[in-house]
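Peer 1: here's my sequence, what's the structure:
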Amino acid sequence: MIVRTIDEIIGTENEVESDTWTSRRLLLEKDGMGFSFHETIIYAGTETHIHYQNHLEAVYCVGGDGEIETVSDGKVYPIQDGTMYALDQHDEHYPRGGKTDMRLICTFNPPLVGTETHDENGVYPLLSKQPVGK
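Peer 2: Here you go, the predicted structure:
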């Protein structure tokens, strides 16, 4: 059994920060679960361009507010506590923090190894040896 707390992640290499978000990576590829599991904070009033070409992601909001815009059709979806969205088509998107920081619980397939950050196109590199969707 694996048991971890956010307090054990904060300040370690498993807490990755940018100007618009912080990702606390609780489960990674090395844990052998077939997915990675993260707490991500999207800062209030920010916008981040993301396009996970190598990963599928499911997200559940457990606090705060904001929105997500899909680039392909310009649709904007409000996000608040209790909202789930899944990027099942490798959707290029813009998550935006609202009036308060958004606290999101995220899963990635294939799992992240832990060092990934978005490149200039909003993409995480594929560092996992596990194929997408397996």
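
Peer 1: okay, CA-based contacts and neighbour counts for the rest of this
Peer 2: Noted.

Peer 1: list the contacts of the spatially most central residue of the chain.
Peer 2: The residue lying closest to the centre of the chain (CA atoms, centre = their mean) is residue 106, at 5.1 Å. If a contact means CA atoms under 8 Å, 6 or more residues apart in numbering, then residue 106 has 37, 38, 39, 40, 57, 58, 59, 60 as its contacts.

Peer 1: which strands or helices does the helix or strand where residue 7 lies pack on?
Peer 2: Residue 7 is part of helix 6-9 when elements are defined by DSSP states H and E. In terms of contacts (3 or more CA pairs under 8 Å, 6 or more residues apart in numbering; DSSP states H and E), helix 6-9 is packed against strand 21-27.

Peer 1: one more to put side by side:
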Amino acid sequence: MIVRTLKEAEQSSRRVVSPDKHWESTRLLLKEDNMGFSFHITTIYAGTETHIWYQNHLESVYCISGEGEVETLEDAAIHSIKPGTIYVLDKNDEHMLRAHTELKLACVFNPPLTGQEVHDENGVYPLDDK
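Peer 2: Predicted structure coming up:
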């Protein structure tokens, strides 16, 4: 059984802050935990816009608190995000994530992340093929 707290994880290398300071993500479950997915609590800072395109991962995102929007770039559709909303990037959707207020999100990735990933210049996390 794995038991860890968000508070403990936030004080470890499992807390990752983006180089542009738009978000931070505390990775509660990672590839090394052998669950087949990773689970994160992510904070998107108010007033930020982040380009994301997970070409190597599928992600589901559940909003715990805050308000914002996600825009899929293929069709320019804009979807409101507020507490209780889930959005699922089931087609490796390229998108813009905008935080009107600070967003607190619970995120699941498949395949799982290894821990220190940040978006590259195209909004992509690298694939760990080990």
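
Peer 1: TM between them?
Peer 2: Scored by TM-score structural alignment, normalised by the length of structure 2, the superposition of the two chains gives a TM-score of 0.96; 128 aligned residues with a CA RMSD of 0.8 Å.

Peer 1: superposed on structure 2, where does the host helix or strand of the residue nearest to the centre of structure 1 end up, distance-wise?
Peer 2: According to DSSP H and E, residue 106 of structure 1 maps onto strand 102-109. Once superposed with structure 2, the aligned residues differ from strand 102-109 of structure 1 by a mean of 0.3 Å; criterion: mean CA distance after the TM-score superposition for structure 1.

Peer 1: just how off-centre is that strand within its chain?
Peer 2: Computed by CA atoms, centre = their mean, to the nearest Å, the chain-centroid distance of strand 102-109 of structure 1 equals 5 Å.

Peer 1: residue range for that strand in structure 2?
Peer 2: Strand 102-109 of structure 1 corresponds to residues 103-110 of structure 2 when matched by TM-score structural alignment.

Peer 1: same check on stretch 56-73 of structure 1?
Peer 2: Counting by TM-score structural alignment, stretch 56-73 of structure 1 corresponds to 58-75 in structure 2.

Peer 1: and stretch 16-23 of structure 2, what's buried?
Peer 2: Across stretch 16-23 of structure 2, burial judged by 16 or more other CA atoms under 10 Å covers 16, 17, 22, 23.

Peer 1: now do the end-to-end distance for it.
Peer 2: End-to-end span of stretch 16-23 of structure 2 (CA to CA, to the nearest Å): 9 Å.
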